[in-house]
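Chemist: the following comprises the amino acid sequence and a computationally predicted model.
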Amino acid sequence: MTFTIRRATAKDVPTILQFIRDLAEFEKALDQVEATEATLEAAMFGPGAVTSCLILEKDAVAAGFAIWFYSFSTWQGRKGLYLEDLYVAPAFRGRGGARFVLTQLAKIALEQGCGRFEWSVLDWNTPAIRVYDGVGAEPQSEWIRYRLSGDRLKALAEQ
């Protein structure tokens, strides 16, 4: 199966939102999706946008997407590419689409002078872990990811 890939445009926002919902459902977190077409369009394509998106296609049909942004490594003194979400629709899985997206993102990272390409994966998502292992990625088990959101974020900000 031959895939193509392209940069997303504002016209892709409905598709992007559907993929976000599909991914959240797969991750058993659909109830946590707050994104709307309006918030995505502003965040991804409005002034000051800090994210980018690729659309994976097969025969001009959207088959998946990847959303990323740039991080920064103080140790390297360079930016890094952080993959926020990678999703391939079930009908297109197992055919190399995820690996193709990762390859394209690796090329973007090198073209942009990034010192790293990083992402997170749920520990139970073995199909994704197999793909990541297959491209030579190394798990970073010594780091613990922390998060503040919602009321806890507000509480800290109000101190």
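Modeler: The structure has been received and is ready for your questions.

Chemist: from now on I want contacts and neighbour counts done on CA atoms only, so please keep to that.
Modeler: Will do.

Chemist: quick one: the helices in the chain?
Modeler: For the chain, the helices defined by DSSP state H occupy 13-26, 37-45, 97-111, 126-134, 150-157.

Chemist: comparison target, given below:
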Amino acid sequence: MTSVGADVRTRLVREPDVETIVRMVHDLAAYEKSGNECRLTVDQLRQALFGERPSLYGHVAEAEGRMVGFVLWFLNFSTWTGTHGVYGEDMYVEPEFRRHGVGRALFEAMARECVQRGYQRLEFWTLDWNTGTIAFTASLGAKPMDEWTVYRISGPELTELGGSPAGEP
């Protein structure tokens, strides 16, 4: 467990945390003006974190005897560095605990994973309009990767592309 300030502690996610994290993910989606797009369930998150082959990891922040924030992350891989990295998928801090070191503590937890495991990168996305988070992460040393454009294939386009028999034996 890591302590930041006198009142905030971070630790790895435990199975009893899942329901609270799902609520917070839905709160985050609403904050990002995408609440109607968030379909995460308790069972889905439990399976990703604690199933037979976990593909997701995370830390929670606690203060005043309760969970006040979380970060969920997964491994990526850089062929240029030849090492894994950490991709921060979602981070959320309860509004009344923002600006109290909670976000920094959660970033420190991910960075510690990178350092301890020899990973070379900690990456994440931030919405262009979220100037508070942009300034905060810049204060931690984050640099925008603005020469790259993110693309996504999803929905019917993904189904059509993935349903094609091309290349199958």
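Modeler: That came through fine. Keep in mind that this is a model prediction, so the values were computed, not measured.

Chemist: tell me how the two chains score on TM-score.
Modeler: The TM-score (TM-score structural alignment, normalised by the length of the first structure) is 0.96; 159 aligned residues with a Cα RMSD of 1.0 Å.

Chemist: before we move on, the earlier item: between the helices of the first structure, which one is nearest to I5 of the first structure?
Modeler: Set against I5 of the first structure and scored by Cα to Cα, the helices of the first structure come closest in helix 97-111, at 7.6 Å.

Chemist: so that closest one corresponds to what in the second structure?
Modeler: Applying TM-score structural alignment, one finds that helix 97-111 of the first structure aligns to the residue range 102-116 of the second structure.

Chemist: pull out the buried residues from the matching stretch.
Modeler: By neighbour count with 16 or more other Cα atoms under 10 Å, stretch 102-116 of the second structure contains the buried residues 102-111, 114.

Chemist: quick one: average offset of it versus the first structure, please.
Modeler: On superposition with the first structure, the mean distance recorded for stretch 102-116 of the second structure (mean Cα distance after the TM-score superposition for the first structure) is 1.0 Å.

Chemist: just how off-centre is that stretch within its chain?
Modeler: Taking Cα atoms, centre = their mean, to the nearest Å, one finds the center of stretch 102-116 of the second structure at 11 Å from the center of the full chain.

Chemist: on that earlier part again, tell me which of the helices of the first structure lies nearest to W143 of the first structure.
Modeler: Closest approach to W143 of the first structure among those (Cα to Cα): helix 126-134, 17.0 Å.

Chemist: now for the closest one, which elements pack on it?
Modeler: Contact partners of helix 126-134 of the first structure among helices and strands, from 3 or more Cα pairs under 8 Å, 6 or more residues apart in numbering; DSSP states H and E: none.

Chemist: where does stretch 76-88 of the first structure end up in the second structure?
Modeler: Per TM-score structural alignment, the counterpart of stretch 76-88 of the first structure in the second structure is residues 81-93.

Chemist: ok, and what's touching stretch 86-102 of the first structure?
Modeler: For stretch 86-102 of the first structure, the surrounding residues in contact (Cα atoms under 8 Å, 6 or more residues apart in numbering) are 1, 3, 5, 19, 23, 54, 56, 63-67, 131, 135.

Chemist: can we see that at 7 Å?
Modeler: Counting by Cα atoms under 7 Å, 6 or more residues apart in numbering, the neighbours of stretch 86-102 of the first structure from elsewhere in the structure are 1, 3, 19, 23, 63-67, 131.

Chemist: compare the helices of the first structure and report which one is nearest to Y82 of the first structure.
Modeler: Counting by Cα to Cα, Y82 of the first structure lies closest to helix 97-111 out of these; the figure is 9.4 Å.
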